[in-house]
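Undergrad: For reference, the sequence and a predicted model appear below.
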Amino acid sequence: MSAIRDHLNVHAQALQLREQRNGVLASNIANAATPGFKARDIDFTTALNEAIGNSEMAVTNAGHIPVAGNGGNNMLYRDPTMTSLDGNTVELSVEQMEFAENTLRYQSSLEFLNSKIRGLHQAIRGE
């Protein structure tokens, strides 16, 4: 039973982190016109590895600067490609692309988790 829980835990943790990341990205998009706002993101790979107890693989984007926040050590400031005169680091096209990709990955993780649960349910029923 523990193996099943551990196997499903990875996918459950991934869903939670994807949901948290969508919140951060949505906040970035909502503050695209706020002077001085600094765009943030979550280092998903590191956060997932820490959540499942496998923190030896710490990977970050070279354009990110680590800071503390809701995601712990995995909350990062995004390094903009173009600087803004008002100090805002949100690049709307980047944030929208990251949000769309993260949403797609969230849906894929959810479908995968649902198929695993359906498979287990069928195995329990002997189908």
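TA: That came in fine, so what should we check first? Numbers count the residues shown, from 1 in each chain.
Undergrad: Could you use CA atoms for every contact and neighbour count after this?
TA: OK.
Undergrad: Longest helix of this protein, counting residues only.
TA: For the chain, the helix that runs over the most residues, judged by DSSP state H, is helix 92-125.
Undergrad: So which residues of the chain form helices?
TA: Ranges of helices in the chain, per DSSP H, are 2-30, 44-51, 92-125.
Undergrad: Take these and lay them out in JSON lines including distance to Thr81 and mean neighbour count.
TA: As requested, those are exported to JSON lines (distance: least, CA to CA, whole Å; neighbours: other CA atoms under 10 Å):
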{"stretch": "helix 2-30", "distance to Thr81": "15", "mean neighbour count": "17"}
{"stretch": "helix 44-51", "distance to Thr81": "21", "mean neighbour count": "19"}
{"stretch": "helix 92-125", "distance to Thr81": "10", "mean neighbour count": "14"}
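Undergrad: ok, second structure coming up, stack it against the first:
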Amino acid sequence: MSSTISPLDFHAQALMLRAERQRLIASNIANADTPGYQARDMDFGKALQQATGALPVPGAMTTTHAGHMSVAAGAASDNELLYATGPQDSLDRNTVDLDRERAAFAENAVKYEATLRFINNHVRNLTEAMRNPSQG
């Protein structure tokens, strides 16, 4: 059963990270006029590798007892987020480049939608296989 769940796990992690990245980009756009605001972003590939267990999470605490709570997989801490640097310095030290943020927002939205489609297709295929066990 793990071979049928594994792709769903991967895409679920990717979906959560895409949603988190969308939140970060939206926050950057909302603070475009805030003096001194430093635009933030995440390294999506690295975050996905950490969330899926391909890379160790830096500074992660290990669970030593079954009753201990764990941090949500894929949740990026503040020290893992990256700071964006603007193409030119602004007088108010704000590093939000609205053109870059809008492009990143649109690109991330398209990739979020693609991930949803992967999940929907996988679930549809599993459902179809359960309805017609004699085929295949």
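TA: Happy to help now that I have it. All values reported here derive from a predicted model rather than from experimental measurement.
Undergrad: what does the longest helix of the first structure correspond to over in the second structure?
TA: Here helix 92-125 of the first structure aligns to the second structure at residues 98-131, judged by TM-score structural alignment.
Undergrad: Superposed on the first structure, what's the mean shift for that stretch?
TA: Following superposition, stretch 98-131 of the second structure is found to deviate from the first structure by 0.5 Å on average (mean CA distance after the TM-score superposition for the first structure).
Undergrad: if I pick the residue nearest to the spatial centre of the second structure, what's in contact with it?
TA: The second structure has Leu17 as the residue nearest its centroid, 1.5 Å off, counting by CA atoms, centre = their mean. Counting by CA atoms under 8 Å, 6 or more residues apart in numbering, Leu17 of the second structure touches Phe44, Ala47, Leu48, Gly74, Ala75.
Undergrad: Distance of Asn79 of the second structure relative to Asp41 of the second structure?
TA: Distance, Asn79 of the second structure to Asp41 of the second structure, by CA to CA, to the nearest Å: 11 Å.
Undergrad: higher neighbour count, the two?
TA: Ranked by neighbour count (other CA atoms under 10 Å), Asn79 of the second structure and Asp41 place Asp41 first, with 19 against 7.
Undergrad: which residue packs closest to the more buried one, ignoring adjacent ones?
TA: Of all residues beyond its chain neighbours, the one nearest Asp41 of the second structure is Leu82 (5.1 Å), with distances taken as CA to CA, 6 or more residues apart in numbering.
Undergrad: The one you found maps to what in the first structure?
TA: Leu82 of the second structure maps onto Leu76 in the first structure, by TM-score structural alignment.
Undergrad: Tell me how many other residues surround its match.
TA: Residues lying near Leu76 of the first structure (other CA under 10 Å) number 23.
Undergrad: Compute the distance between it and Arg125 of the first structure, please.
TA: Separation of Leu76 of the first structure from Arg125 of the first structure (CA to CA): 46 Å.
Undergrad: What are the buried residues along stretch 29-45 of the second structure?
TA: Buried residues in stretch 29-45 of the second structure, counted by 16 or more other CA atoms under 10 Å: Ile29, Asn31, Ala32, Gln38, Ala39, Arg40, Asp41, Met42.
Undergrad: Greatest separation within those residues: which pair is it?
TA: Largest separation among the buried residues of stretch 29-45 of the second structure by CA to CA: Ala32 and Met42, giving 18.0 Å.
Undergrad: Please name the residues that touch Phe105 of the second structure.
TA: Residues in contact with Phe105 of the second structure (CA under 8 Å, 6+ apart) are Gln22, Ile25, Ala26.
Undergrad: how much space between it and Pro35 of the second structure?
TA: 22 Å.
Undergrad: Spit out the contact partners of the residue nearest to Asp41 of the second structure.
TA: Going by CA under 8 Å, 6+ apart, Leu82 of the second structure touches Arg40, Asp41, Met42, Asp43.
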